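**Student:** Here is my input, please return the structure:
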Amino acid sequence: MPPDLRALVIFADSSLHRSRTSRRVLDAVAGLPGVQVQDLYQLYPDLYIDVRRERELLDAAPLVVFVFQLGWYAMPALLKEWFDTVFKPEWARMQPGGLHGKLALAAVACADLPDDYQAGARHGRPLEDYLMPLEQSVGACGMRWLAPHVFYGAGTASAEATDEHAAALRTLLTGYMTGNDAGAGHGA
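**Tutor:** A predicted model of the protein is given here:
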């Protein structure tokens, strides 16, 4: 754990070796001072999560960032398992101080475009509806949900657009970690 942990990045991509987006995002945030990246599929290939370690990191970090690609309208399976084992209500709500007041941010890549996430369009609902279980989970723990940082069109994006997305996320995290919420107007 970095001595001055300012952000915990929970990163989940089961096919990182094939992803054009996730690797760039991971590289962009991993080098930030005060950031601890937990690459769930790298750390827990057997799906057995070190709950104690994850909770220690959560306790220490004022900002928690969930980085993943939306697939079949949900977060990746191991990220869901992480929530099921680490965010147990009896732990998350009963901790002295607990998670209350910590910031939570979802950085999500979507293959399709914003217009596809509307009533009557391809996906029939706004993206926020698909992120609701994540938002509800962190809210139930007293965390402050920040507007998601979304990369629409990731499936066909150019390398330049992907790099711009990764750099924007890095800038956003830097802003939150330094107490500058100027990035709050970003995202979806």
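
**Student:** okay, CA-based contacts and neighbour counts for the rest of this
**Tutor:** Fine.

**Student:** And the most centrally placed residue in the chain, how close does it get to A106?
**Tutor:** With distances taken as CA atoms, centre = their mean, F66 lies nearest the centre of the chain, 1.3 Å away. Applying CA to CA, to the nearest Å, the value for F66 to A106 is 5 Å.

**Student:** before we go on, could you also do this sequence so I can check it against the first one:
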Amino acid sequence: MTDENIIESNVESTKKSKKVLVLFAHPSQNRSEVNVPLFHEAKMNKHVTAVDLYAEYPDFNIDIEREQQRLIDHDVVVFMFPLYWYSTPSILKEWQDLVLEYGFAYGQDGTALKDKLFLCALSAGGKEEAYQTDSYNYYTIRQLLQPLEQMAQVTHMTYIAPFAIFGSRTAREEHRVVEHRGKWTTLLNKLTTNTLNLEKAMRIENLADLCTSQGE
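**Tutor:** I've put the predicted structure just below:
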């Protein structure tokens, strides 16, 4: 390979790589069986910026300009959280209310987030079968997350399926933490190398399933 080809190859690789921002929100980390290990996994990826929102803003005094700059600097935005009463922990709602301003994220001239990827990485204490339209919770995870999907639509981001982990309260005793970390690492690698099949990622119910598909 000539020097010119090496340079072209490196440039092409740079074009393909994506910077991922993981906004982690867990108010009770000492009780976490899945989220904290996954957050630590994210911090090990050099193409990922992993932010612990409760650690950075214990008083909820969110630095709007700092957070907006983080969004500008990244290609993929991930909300990572345990599902609390079918929604996010409170600091993520506060973050949305303050950071996603008119004129920045939406409205006239509000195109700072246009074409960035957005997804949720979440854990649910209940089993997957409980999150069905004919079961205990009456709704699927994707249905429960529709307010966040609409947020992505309004802010011109590309919404893809959530990375959802079920049965998180018993992950350790069922020896599934390593499995969950493996799927999460696979997803991060696909996101940062820009090799995720977006067509499938937008229509599938759970990205964790896509990360175990053959040939993906």
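
**Student:** Pull the residues that contact stretch 139-147 of structure 2.
**Tutor:** Residues from elsewhere that reach stretch 139-147 of structure 2 (CA atoms under 8 Å, 6 or more residues apart in numbering): Y86, S87, Y131, Q132, T133, A161, P162, A164, E205.

**Student:** Now, of the residues you listed, which are buried?
**Tutor:** Of the members of the contacts of stretch 139-147 of structure 2, the ones counted as buried by neighbours, 16 or more other CA atoms under 10 Å, are Y131, A161, P162, A164, E205.

**Student:** What is the equivalent residue in structure 1 for the third one?
**Tutor:** Okay, so that is P162 of structure 2. The equivalent of P162 of structure 2 in structure 1 is P148 (alignment by TM-score structural alignment).

**Student:** Pretty sure that match sits against G187.
**Tutor:** Yes. Under the contact definition of CA atoms under 8 Å, P148 of structure 1 touches G187, with a separation of 5.3 Å.

**Student:** Do you have the helices of structure 1 handy? List them.
**Tutor:** Defined through DSSP state H, the helices belonging to structure 1, from first to last, are 22-30, 40-43, 51-60, 77-86, 89-92, 127-140, 159-177.

**Student:** For the second one, grab the matching residue range in structure 2.
**Tutor:** Counting by TM-score structural alignment, helix 40-43 of structure 1 lines up with residues 53-56 of structure 2.

**Student:** One more: the fifth one?
**Tutor:** Mapped onto structure 2 using TM-score structural alignment, helix 89-92 of structure 1 spans residues 102-105.

**Student:** Give the buried residues for that stretch.
**Tutor:** For stretch 102-105 of structure 2, the buried set under the neighbour-count rule, 16+ other CA under 10 Å, comprises F104, A105.

**Student:** what's it in contact with?
**Tutor:** Outside stretch 102-105 of structure 2, the residues within contact range by CA under 8 Å, 6+ apart are Q108, D109, G110, T111, A112, L113, T155, H156.

**Student:** Alright, calling it a day.
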